[in-house]
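**Q** return atomic coordinates for the entry below.
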Amino acid sequence: MKILYHHRTQAEDAQGIHIAEIIKAFRKLGHRVEEVSLVSSAQGGGSREQKMSSRSGTPGSKKNIFWNAVARLSPKAFYEAMEIAYNLIGYRKLSRAIKKFWPDFIYERYALYTFAGVLAARRYGIPLILEVNSPLAYERKVYGKLVFPKMAEAFERWITSHATKTLVVSTPLKKHLVSLRVPEPQVEVVPNGIDPEHFDPGVSGEPIRQRYHLEGKVVLGFIGWFRPWHGLEMLLEVLAERALRQAEVHLLLIGEGPIYASLQEYVRTQALSRQVTFTGPIPRESLVPYIAALDIALQPSATPYASPMKLFEYMAMGKAIVAPRQENIEEILVDNESGVLFEPDNKKALEDAIMRCVGDPGFRERIGRKAREQIFERKYLWEENAKRVIEIVKQKTIQR
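**A** Okay, here's the model as predicted:
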């Protein structure tokens, strides 16, 4: 099939990874993919290292720098108006690409206010598969980044209702859209995935352990973009408690982000420097040995609707995982079987979960092995996601 992939993101951090991986999966299955976007992903040109590093959000182009500046400096109302205005550009770009490429369907990563894909799909009679990774109207309202929340919610409802099919990454996200009066049959859950060839548990983490002098330590780790909702402040508070201070553990924080400086300051003031290492951003292609160096992989907190990509990376590497017990996480991990789940936002529960793994190497090995097995049992694979999309398009084409 011929697939036109449309997105309005800046192709950074987990967004860029998702875009690149699903495009790669479609191509690996033998389909042709063309990309229409404001900023091209790594699959559209250039190396992945140039585009992103450890979800660090490091801009990979002058366009990224420009749009980052626009987002940061523009008044909120003006920025929202620009998001709506993008549809003029997006529709024109899509129309040109459709006339040149004549795709079998459009695959679009949802962005708030972006209805160009729905209009182009209707105008040219082409199916549109819409991928939704978070409830953007709700998310931006909560974080005070919307001037017109009612309008944003109305746009979100209309766009997700009028795609040929809307794919979401978790059941809580599906429930959210249905609560907005999006028809329930319109929405299908397709969690994120992994490339098991890239995340190979046979890769050694010893060079990383030696680099940071971690021999003989139980290494805890978090990989990603350091944001307030990732629970890293709580993790450091737990590390400062007596039990973990006395244990032979070391925390490896891999990446960077908005709260990087405040985390470093906390480590300094609490005299935790001997137990915590900040690696800074790591190119994604160099990330696997860092995960391999971990004994226990941590997801201290997560939004209730996410399908955290790091969980699948940890699972594919066969790591013992500690994560919060909430619906979207329980869709991915089985408590005491492929991970250890704890009561969200509970420091004592997080400490107990970590200490259970620290004190029992055999348990760590068992749940890590099972996590790896569940990647294949539950088909958390980018290629399987791509196959599912193709099947949906075929079904919709027959129904037409």
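
**Q** use CA for all of it now, contacts and neighbours both
**A** OK.

**Q** name the element Arg366 belongs to?
**A** Element membership for Arg366, per DSSP states H and E: helix 361-377.

**Q** contacts for that helix next, please.
**A** The contact list for helix 361-377 (Cα atoms under 8 Å, 6 or more residues apart in numbering) reads 295-296, 312, 315-321, 333, 336-339, 357, 380-381.

**Q** buried subset of the residues you listed, written for ChimeraX?
**A** Selecting the buried subset of those in ChimeraX, with 16 or more other Cα atoms under 10 Å as the burial test, is done by:
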select :295,296,312,315,316,317,318,319,320,321,333,337,338,339,357,380,381
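
**Q** out of the contacts of helix 361-377, which sit inside helices?
**A** Among the contacts of helix 361-377, the residues falling in helices (DSSP state H) are Phe312, Met315, Ala316, Cys357.

**Q** check these against Ile23 and report the nearest one.
**A** Phe312 (18.1 Å; Cα to Cα).

**Q** now the helices for the stretch 51-200 of the chain?
**A** Taking DSSP state H, counting those that start in this stretch to define them, one finds helices in the stretch 51-200 of the chain at 62-73, 76-101, 116-124, 136-142, 149-162, 171-179.

**Q** how many neighbours does Glu384 have?
**A** By the criterion of other Cα atoms under 10 Å, Glu384 has 20 neighbours.

**Q** what's it in contact with, if anything?
**A** Applying Cα under 8 Å, 6+ apart to Glu384 gives no contacts.

**Q** quick one: the strand or helix carrying Val36 to chain centroid distance?
**A** Element membership of Val36, judged by DSSP H and E, is strand 32-37. Mean-position distance between strand 32-37 and its chain equals 21 Å (Cα atoms, centre = their mean, to the nearest Å).

**Q** show me what that strand is packed up against.
**A** On a contact count with 3 or more Cα pairs under 8 Å, 6 or more residues apart in numbering; DSSP states H and E, strand 32-37 meets strand 2-7, helix 13-28, helix 76-101.

**Q** ok, the residue nearest to Met317 when sequence neighbours are not counted - contacts?
**A** In this structure, Met317 finds its nearest non-sequential neighbour in Pro201, 4.4 Å apart by Cα to Cα, 6 or more residues apart in numbering. The contact partners of Pro201, taken as Cα under 8 Å, 6+ apart, are Ala292, Ala316, Met317, Gly318.

**Q** I have a second one here; can you model it like the first so I can compare?
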Amino acid sequence: MSDWSAQHNDAGVLMLLSSSLPLTPSGYGVRSHAIASHLLRHGVRLKVCTRPGYPLTSWTGPQEVRLSDTVENVTYHRLPLYPVGMGEFGEEYRQQASSLIATVAGRCRASIIHAASDMENGLPAMLAAKKAGVKGIYEYRGMWHYSAAVRNTWFPWTEPFRRRQRLEVQTGQLADAVFAISEALKAELVAEGLPENKITVLPNAVDVERFTPLPPDQELLEKYGLQDRVVVGFIGSFTAYEGLDSLMDAVLELNWRGFPVSLLMVGDGADNLKRMKALHQARGSHPSVIFTGRVPFEDVKRYYSLIDIMPFPRVPAKVCRCVPPLKPLEAMAMGKTVLASNVAALTEIVRDGETGLVFESGNLPDLVEKLETLLARPDLRQRLADRGRAWVLAQRDWHKVSERILRVYEGLLEG
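**A** The predicted model follows:
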């Protein structure tokens, strides 16, 4: 691991996030924490802040708000709330937020401001970099209006969608360098006019020391009655684009064909969880489908330990083609067999017949067929799981992937 501090002892980095652990335990928060944690291990002088007003302007609900929260080796500082901009991302908010961020950058002697999606966080940060006379990096983890378009198919034809698209591109144009979470998203950004040589792909990765194979948790096996069952699992948010209704139908079909398979669904997602439970009830409330609800962050690995096969049946939507989930990498690191739909962002991770199996997105019979193949062939499951873990160790370990960030930082400081 390189010693950043020995080479760049005068250079500091201010990282700006839309949300963070421990208040928002999402994939975004996990990725942010891994990046910040590894940059600190590399010796980077790093200050991590959340966007002005978070969490009061967020959906996280009533909670105690502190000036900072520390998780492991990372301290998340909360920036104060502005009197303008409550629920509205306008010019006045952008100017006030960028002035505050520029002031913070000056106080912590930052040479780089590194901000992550979405543009409500990134645009004020890139404006702040210009005001402070420092370098700005915008990290595209996704286009959040693409996600909204899955829930509301008419949204791409509206002015709010086009406005957010324009502002996302403007944020990247203002930045001195850009990170994209996938090759597919990089291609989208190039098509929108961002220079290809400005963009570095910074994929999801995993802490391979934290996510390692574990024996099944006996207490949870008994609690959910999973002994002598092959467990198909989903862990995450029940969003509209995950394709979970198809996954439930596939598992029910395989039960009717006589396979001893259960579906363990861990997490929540407000209205989508209610919808899934209603669909389950409409299909006869079969006991092979289990909803656990949200579980404590520290218990997630216990639930992973129960799972044999982890499908990711994402639908053929633009957000799914561009933005990969973090969970396949965690699953592969823990030695689970992965089955994924053939959207571009997932096939960058799951190589059909090598690190997992791939089926046609939106094709329920193909999903059933591939799941049946894995249920009938434990030897294939084990081989794919072993190869998947080996690939993650070689290609998607945060210890190695974080080096890409340092190279971009160095390029900006030396340029």
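
**Q** now tabulate the helices and strands packed on strand 32-37 of the first structure in TSV and tack on distance to Ala386 of the first structure and mean neighbour count.
**A** Below are those laid out as TSV (distance: least, Cα to Cα, whole Å; neighbours: other Cα atoms under 10 Å):
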stretch	distance to Ala386 of the first structure	mean neighbour count
strand 2-7	11	22
helix 13-28	6	20
helix 76-101	20	16
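
**Q** nearest to Ala121 of the first structure, out of these?
**A** Between those, helix 76-101 lies closest to Ala121 of the first structure; by Cα to Cα that is 9.1 Å.

**Q** helices or strands up against the closest one?
**A** strand 2-7, strand 32-37, helix 116-124.

**Q** which stretch of the second structure lines up against the last one?
**A** If I follow you right, that is helix 116-124 of the first structure. Mapping helix 116-124 of the first structure onto the second structure (TM-score structural alignment) gives residues 124-132.

**Q** and for the first one?
**A** Against the second structure, the aligned range for strand 2-7 of the first structure is residues 12-17 (TM-score structural alignment).

**Q** please enumerate the strands of the stretch 201-350 of the first structure.
**A** For the stretch 201-350 of the first structure, the strands defined by DSSP state E, counting those that start in this stretch occupy 218-225, 249-256, 276-280, 296-298, 320-324, 340-342.

**Q** quick one, which of the ones you listed gets closest to Tyr124 of the first structure.
**A** strand 218-225 (39.0 Å).

**Q** and that closest one, what other elements does it pack with?
**A** strand 249-256, strand 296-298.

**Q** post-alignment, that strand versus the second structure, mean distance?
**A** Compared with the second structure after the fit, strand 218-225 of the first structure shows a mean deviation of 0.4 Å (mean Cα distance after the TM-score superposition for the first structure).

**Q** quick one: contacts of that strand?
**A** With Cα under 8 Å, 6+ apart, strand 218-225 of the first structure has contacts from 13, 54-57, 248-257, 291, 293-299, 310, 358.

**Q** which ChimeraX command selects the buried ones in those?
**A** Restricted to buried positions by 16+ other Cα under 10 Å, the ChimeraX selection for those reads:
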select :13,54,55,56,57,249,250,251,252,253,254,255,256,257,291,293,294,295,296,297,298,299,310,358
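
**Q** now do the contacts for the equivalent of Ala297 of the first structure over in the second structure.
**A** Matched to the second structure by TM-score structural alignment, Ala297 of the first structure sits across from Met310. By Cα under 8 Å, 6+ apart, Met310 of the second structure lies in contact with Val232, Gly233, Phe234, Pro328, Ala331, Lys336, Thr337, Val338, Leu339.

**Q** ok, those in the first structure: which stay?
**A** Using both residues aligned by TM-score structural alignment, their matches' Cα atoms under 8 Å as the contact test, the members of the contacts of Met310 of the second structure still in contact in the first structure are Val232, Gly233, Phe234, Ala331, Lys336, Thr337, Val338, Leu339.

**Q** for those, give me CSV that also has distance to Ser98 of the second structure.
**A** As requested, these are exported to CSV (distance: Cα to Cα, whole Å):
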residue, distance to Ser98 of the second structure
Val232, 46
Gly233, 43
Phe234, 39
Ala331, 39
Lys336, 44
Thr337, 45
Val338, 42
Leu339, 43
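
**Q** among those residues, which one lies nearest to Ala102 of the second structure?
**A** Top of the list for closeness to Ala102 of the second structure, among these and by Cα to Cα, is Ala331 at 39.5 Å.

**Q** the closest one -> the first structure?
**A** Using TM-score structural alignment as the criterion, Ala331 of the second structure maps onto Tyr314 of the first structure.

**Q** what sits against that match?
**A** Residues in contact with Tyr314 of the first structure, defined by Cα under 8 Å, 6+ apart, are Ile291, Ala297, Ala320, Ile321.

**Q** show me what Ala282 of the second structure aligns to in the first structure.
**A** The equivalent of Ala282 of the second structure in the first structure is Thr269 (alignment by TM-score structural alignment).

**Q** could you count how many residues lie near its match?
**A** The number of residues near Thr269 of the first structure, taken as other Cα under 10 Å, comes to 9.

**Q** likewise the one 4 residues further on?
**A** A count of nearby residues for Ser273 of the first structure, using other Cα under 10 Å, gives 15.

**Q** was I right about it contacting Glu265?
**A** No - Ser273 of the first structure is beyond contact range of Glu265, at 10.1 Å (criterion: Cα atoms under 8 Å).
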